[in-house]
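>>> predicted coordinates and the sequence they were generated for:
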Amino acid sequence: MERIYLDHAATTPMHPSVVEKMMEAMANTFGNPSSIHSFGREARHSIDTAREELARSIGAKENEIIFTSGGTEADNMALFGVAEGYQHIGKHIITTKIEHHAVLHACQKLEKLGFEVTYLPVDETGKISLTDLSRELREDTILVSIMYGNNEVGTIQPISEIGQLLKDHQALFHTDAVQAYGIEGIDVNRCGIDLLSVSAHKINGPKGIGFLFSRDHVKLVPRSFGGDQERKRRAGTENLASIIGLHEAVRISGKMQTEKRSAFIEYKEIFIQQLTEQNIEFKLNGILEESLPHVLNLSFPGTNVEAMLVNLDLAGIAVSSGSACTAGSVKPSHVLVAMFGEESERLTNSIRYSFGYNTTKEQIIKAACETAKVVSRLKK
């Protein structure tokens, strides 16, 4: 039985070229980047080259890229670093109800430390209101953290408009771009972004590496102490092999971006068409336009998410939901709760399909047909 992986929003398989570059680095480039001898200089050159590529990919400067252990650390570094660095100006932060838990849980911790956090609502498409954001801005607001594209339903926020709104305000603008980077063209200057989080394992790179873009004027208090690495913003010997892997993943992702976008948009259309032709009842969570092309979240009335996931897995289809499934209970997706309310049936019957560079049209057709079979069987 062919196993079809349609959970790329959770993590992606490493690209063979990334594996090759990392193996080569682990075998041959073992010097400490902080050492001044030739072995250290070789390692430092690899890091500098990677930093250049990453900065170029978002229109940033090299000194504005901070390597992290992934998206969670990047989010935490942005929120806690800014909160501590600017608390003398104000202690008010604005975010949304649909952020990744790396942001939400960080905000909850900051509330315990005396900061005030406003959680913006979203409409049924998953978008915030610029009017709401404008209304909630205060003189003591120091940070606005709004994700670029949602990891569960794919909705893209009006990032450029948010940046424009904050242009004349003291608040810094952070965006969690973990799900959008590599698939959306991002320019931090055009969008007015001050801080941006990225994770390698979402773009066919290794787990455990990512970066935070922090504009050079941002006062970012470090979260770790020891050496002078990352211009004293993040202590610790750099994870060289993973940085090289991230560099290669970014390089490949940049070359394939247009091709991937076109393919993923077509995959969504094919998937929906297949379900429609087989008279399967479903509802789209989010919107097709202004959404991440690789994320498709569907609600199947009359089904149960746990049964759907198990049956699809038995059919060789790997997908996910926004729910944390445990024995005998389901914790509803906070994203779907924010979009549809706590009483919506969509909380218990929604499935996320997400595509990657090695997904094929044939796999999409088969996955849609298997989904149709499972839905029909469960509704009998």
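Great, that's in hand. Residues are numbered from 1 along each chain as shown.
>>> use CA for all of it now, contacts and neighbours both
OK.
>>> any figure for the gap between Glu64 and Thr72?
Relative to Thr72, Glu64 is positioned 18 Å away (Cα to Cα, to the nearest Å).
>>> nope, Gly316 is what I meant
Distance from Gly316 to Thr72, by Cα to Cα: 30 Å.
>>> those two: which is more packed in?
Thr72 (23 against 16; other Cα atoms under 10 Å).
>>> the closest residue to that one other than its chain neighbours: how many residues sit nearby?
Spatially, and ignoring its direct neighbours in sequence, Thr72 is nearest to Ala102 (5.2 Å; Cα to Cα, 6 or more residues apart in numbering). The number of residues packed near Ala102 is 16, by other Cα under 10 Å.
>>> how many residues are close by the spatially closest residue to Lys379 that is not a sequence neighbour?
Sequence neighbours aside, Gly302 is the residue nearest to Lys379 in space, at 5.9 Å (criterion: Cα to Cα, 6+ apart). For Gly302, the neighbour count with other Cα under 10 Å is 17.
>>> residues contacting Gly302?
Asn349, Leu378, Lys379 (Cα atoms under 8 Å, 6 or more residues apart in numbering).
>>> any idea which of the residues you listed is closest to Leu130?
Asn349 (30.2 Å; Cα to Cα).
>>> next up, a structure to set beside the first:
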Amino acid sequence: MMAAMAVTGNASSVHGEGRAARQLAEEAREQVARAVGVIPPRVVFTSGGSEANNLALKGAPVGRLIVSAVEHPSVLEAARASGKPVDLLPVDGQGVADLAVLERLLAAGPRALVSLMRANNETGVIQPLAGAVRLAQAHGALVHSDAVQGLGKIPVNFGLLGVDLMTLSAHKLGGPVGAGALIVRDGVALAPLVHGGGQELRRRAGTENLMALAGFGAVAQARLPDAAALRGQLEAGLDGAMILGGAAPRLPNTLCFAHPGMNAETLLMAFDLEGIAVSSGSACSSGKVAKSHVLAAMGVAPEISTAAIRVSLGWDTTEDHITRFIAAWRNILRRHKARAAA
């Protein structure tokens, strides 16, 4: 990204500086394409996952939308704002989409777009995307998957997943914020959200953010370390806590836990005082501590959902970090019990 700062041309210009900028953007496109097993023209760069989700749901050539109840807010709110009829796909108590309901929804109405995430951002629960794709194809529907959480942590190959549209973002890999992409299957015609230029094969206008794209391309080449063992160690040290979605397949780096009688906002502050950054609900909404729509869709009782904390292990998390987290948790739990007994 620092090297890209020296490239000052507009990638749409034909002079030498412009051609240098274009080369940088196309190298990043090729790197992202390679990471998910597609050819570069299938990659539409965006400002992040939220824009890519909006482009998919609002721009897809379908008459209605079927969206899982545990999607990221940028999917749920884009669906509501699309002007298309929207059906919510329920999940079970572990947060896994109900494919029997999906089959019924697909059979009732015009051509649909199904939006089912690769893995949940709050619980880490991996969704049965292959089954959803089979059902959708049998009914002539398109499938979009928000794979922001999965890239670099579990296999995310566009062709093997069989989806028609897929959302990616750089910052969940340790890359820059403000860089994302929508992968578009050949033959899927999208109505653009942003007009005014011919960039991205006329699918998304705007002068490219070369520094962010360079960072996206660089980080897309690296697979993150498998954090499953560290996550297991952390879970084993969470005395008295409930792991939400713990019986379903999950991302190796993500867990959501709660302790009855505790309050999420209080926990956030307590961990912050220990130098540990955690979230409650979606990290994009963590400026406010509100009821999680994901846990509500799972049927989690209010006294549990209001105590739920999301923990994500980063690309550089170590065993020492886990030990420190467990020690902090035990201190917090001891204080909580002392107050309750007083």
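Received it, and whenever you're ready, just let me know what you need. These figures come from a predicted structure and were not determined experimentally.
>>> what TM-score do we get after superposing?
The TM-score (TM-score structural alignment, normalised by the length of structure 2) is 0.94; 335 aligned residues with a Cα RMSD of 1.7 Å.
>>> what's the separation between the residue nearest to Lys379 of structure 1 and Glu290 of structure 1?
28 Å.
>>> go on, Ser323 of structure 1?
For Ser323 of structure 1, the distance to Glu290 of structure 1 - Cα to Cα - is 24 Å.
>>> got it, and Asp48 of structure 1?
35 Å.
>>> try Arg223 of structure 1
35 Å.
>>> where do the helices sit along the stretch 51-200 of structure 2?
Assigned by DSSP state H, counting those that start in this stretch, the stretch 51-200 of structure 2 shows helices spanning 73-81, 99-107, 129-138, 158-161, 199-202.
>>> which element follows the last one toward the C-terminus?
The helix or strand immediately downstream of helix 199-202 of structure 2 is helix 210-220, counting by DSSP states H and E.
>>> that next one vs structure 1, mean deviation?
Superposing on structure 1 and averaging over aligned pairs (mean Cα distance after the TM-score superposition for structure 1), helix 210-220 of structure 2 comes out at 0.8 Å.
>>> helix or strand next in line after that helix, which one?
Taking DSSP H and E, what comes next after helix 210-220 of structure 2 is helix 228-236.
>>> now whichever helix or strand comes after that following helix, how far from the chain's geometric center?
Downstream of helix 228-236 of structure 2, the next assigned helix or strand under DSSP H and E is strand 242-243. Centroid separation between strand 242-243 of structure 2 and its chain, computed with Cα atoms, centre = their mean, to the nearest Å, is 21 Å.
>>> do stretch 29-38 of structure 2 as well
18 Å.
>>> need the counterpart of Ser291 of structure 1 in structure 2.
Alignment note (TM-score structural alignment): Ser291 of structure 1 maps to Arg250 of structure 2.
>>> measure the nearest residue to its match once chain neighbours are set aside to His259 of structure 2 for me?
Closest residue in space to Arg250 of structure 2, ignoring its immediate chain neighbours: Val125 at 4.2 Å, by Cα to Cα, 6+ apart. Here Val125 of structure 2 is placed at a distance of 19 Å from His259 of structure 2 (Cα to Cα).
>>> next one: Ala69 of structure 2
Ala69 of structure 2 is 24 Å from His259 of structure 2, by Cα to Cα.
>>> more crowded one of these two?
Ala69 (25 against 21).
>>> the more buried one pairs with which position in structure 1?
So, by TM-score structural alignment, Ala69 of structure 2 is matched to Lys97.
>>> so what's its match closest to, chain neighbours aside?
Tyr119 (5.4 Å).
>>> burial check on the counterpart of that neighbour in structure 2, number of neighbours?
Per TM-score structural alignment, the equivalent position to Tyr119 of structure 1 in structure 2 is Leu88. Neighbour count for Leu88 of structure 2, taken as other Cα under 10 Å: 18.
>>> which ones are touching Leu88 of structure 2?
By Cα under 8 Å, 6+ apart, the residues touching Leu88 of structure 2 are Ile66, Val67, Ser68, Ala69.
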